[in-house]
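**Student:** sharing a sequence plus its predicted fold:
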Amino acid sequence: MSLGIRTRTLLTLWIAIFSIAGCAHKTGANSTFPAESQWSGRLALKVQSTPPQAFSADFELGGSAEAGQLAFYTPLGTTAAKLQWAPGTATLAAEGQIRQFDSVEALVQQATGAELPVQALFDWLRGTATPVPGWSVDLSALEQGRLMAQRDDPSLPRIELRIILQP
């Protein structure tokens, strides 16, 4: 049975895509932080704004709310964005551009489109249910690598953050 030229071309293209994806790897962007201050996995963020926004990506996070870095990856494993912060400075590298911010909170809002409780997020990842006004967090499945937090403040758009950690 002979395949047509178009079918062979599409088949070759799919094989090439999967071969490239199989060779893709993450860079270990957070190797400068102690193991207990590093996390990786999948993050999904939904913002019930007008229009609604949704974002999901693989990530690597290291450090603390005071100083750290966060890398987001495409499905092929290439870096989509890299966020870095230290006291008084924060940068976002994405789409071939580097942008500067005054704080990690401003950086995270620009990168994700949502105001997230950065300090509490690090506590939540460590298993401490630090309260944040207008937010609720579910750490009941953290031992299985799952965290869910949501902003329920009726005066602001609802935000849902889900994290699945890699073992």
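**Tutor:** It's in. Numbers count the residues shown, from 1 in each chain.

**Student:** can we go C-alpha only for contacts and neighbour counts from here?
**Tutor:** Noted.

**Student:** surely L116 and V108 touch.
**Tutor:** Yes - applying Cα atoms under 8 Å, one finds L116 in contact with V108, separated by 7.2 Å.

**Student:** what ranges do the helices span in the protein?
**Tutor:** Using DSSP state H, the helices of the chain run over residues 5-23, 104-112, 118-125.

**Student:** residue contacts, the residue nearest to D123 when sequence neighbours are not counted?
**Tutor:** Distance criterion Cα to Cα, 6 or more residues apart in numbering; nearest residue to D123, sequence neighbours excluded, is T130 at 6.4 Å. By Cα atoms under 8 Å, 6 or more residues apart in numbering, the contact list for T130 reads 120, 123-124.

**Student:** what's near enough to touch S103?
**Tutor:** Contacts of S103 (Cα under 8 Å, 6+ apart): 85, 87-90.

**Student:** can I get those residues in TSV with distance to L43?
**Tutor:** Below are those laid out as TSV (distance: Cα to Cα, whole Å):
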residue	distance to L43
W85	19
P87	25
G88	26
T89	24
A90	21
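
**Student:** one more structure, for comparison:
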Amino acid sequence: MIRPSSLIFAAALGALAGCATTSAPRSGAAVAPYRDSIDLAGRIAINYSRDGKRESLSGKFTWRQSKANTDVSLISPTGQTVAVINVTPSSATLKQSGKEARTAPDLDSLTTQTLGWTLPVSGLRDWLQGYATAVDGKRFVATPANDSVVTRDGWKLDYVSWQDDAAAVPQPKRIDVTRIALGQQVDEMAIRIVIDPVAQ
């Protein structure tokens, strides 16, 4: 049986499929160019508040992204697929074993249907590659020397570790994401993502 918290887990990771922007990075940073098509896998842990109670959950994910679509599979710690999420330019769909698929015109609508409120994350498609739009509207590019930013939509990103921080073009390994309000961390949601090394 899928717990209600699994829906939150699914919707939270589904938010990883937000739209990316491709404006130029700040100068002086040696970073990999943004890629429209990537395949990633990793682990995710989410801490959140629901009805005044602190909750947490964790699991694994696989991520396949093309220029137009994003497919995400969520896997429980025991290895079972909890949900499969597909985001296209015209719809977002959440499928869970034994349940009717949920579809909405966009990810925000889907999370509103699933959670009853809109999950305010739309940038993780960028964030997984070390890119973000900063609070001042400028393009942020993460590097080991420039590893933290508050985004325009109110999230603090900390790039905690790198696949190889001595590489000429480091790739993110661990990203901590916390919600920010009036410059202070708030308790509604925090996400920790660890990206597995990509096989060569």
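**Tutor:** Great, that's in hand. Nothing here was measured: the structure is a model prediction, and the numbers come from that model.

**Student:** among the contacts of T130 of structure 1, which one sits closest to G63 of structure 1?
**Tutor:** D123 (11.7 Å; Cα to Cα).

**Student:** separation between the alignment partner in structure 2 of the closest one and R64 of structure 2?
**Tutor:** Counting by TM-score structural alignment, D123 of structure 1 lines up with D126 in structure 2. Between D126 of structure 2 and R64 of structure 2 the computed distance is 13 Å (Cα to Cα, to the nearest Å).

**Student:** do the same with N47 of structure 2
**Tutor:** Remark: distance between N47 of structure 2 and R64 of structure 2 (Cα to Cα) = 24 Å.

**Student:** mutual contacts of L116 and V108 of structure 1, please.
**Tutor:** In contact with both L116 of structure 1 and V108: no residue, using Cα under 8 Å, 6+ apart.

**Student:** for the equivalent of R54 of structure 2 over in structure 1, the count of nearby residues, please.
**Tutor:** Here R54 of structure 2 is matched to P52 in structure 1, going by TM-score structural alignment. Using other Cα atoms under 10 Å, P52 of structure 1 is surrounded by 10 other residues.

**Student:** Q110 of structure 1 too?
**Tutor:** Neighbour tally, Q110 of structure 1, other Cα under 10 Å: 14.

**Student:** got it, and the one 5 residues further on?
**Tutor:** Residues contacting E115 of structure 1 under the criterion other Cα under 10 Å number 15.

**Student:** how much space between it and E95 of structure 1?
**Tutor:** E115 of structure 1 sits 22 Å away from E95 of structure 1, going by Cα to Cα.

**Student:** what stretch of structure 1 does the longest helix along structure 2 fall on?
**Tutor:** Counting by DSSP H, the longest helix found in structure 2 is helix 4-14. Against structure 1, there is no aligned range for helix 4-14 of structure 2 (TM-score structural alignment).

**Student:** run the chain-centre distance for that helix.
**Tutor:** Relative to its parent chain, helix 4-14 of structure 2 has a centroid offset of 12 Å by Cα atoms, centre = their mean, to the nearest Å.

**Student:** residue contacts, I5 of structure 1?
**Tutor:** No contacts exist for I5 of structure 1 under Cα under 8 Å, 6+ apart.

**Student:** any idea how far it is from F18 of structure 1?
**Tutor:** Relative to F18 of structure 1, I5 of structure 1 is positioned 20 Å away (criterion: Cα to Cα).

**Student:** try R99 of structure 1
**Tutor:** Relative to F18 of structure 1, R99 of structure 1 is positioned 33 Å away (Cα to Cα).

**Student:** likewise for R151 of structure 1?
**Tutor:** 38 Å.

**Student:** so the two - more neighbours on which side?
**Tutor:** With neighbours defined as other Cα under 10 Å, R151 of structure 1 and F18 compare such that R151 has more, 21 against 12.

**Student:** ok, the residue lying closest to the more buried one once chain neighbours are set aside - contacts?
**Tutor:** Among residues not flanking R151 of structure 1 along the chain, W135 sits closest, at 4.2 Å (Cα to Cα, 6+ apart). Counting by Cα under 8 Å, 6+ apart, W135 of structure 1 makes contact with 149-153.
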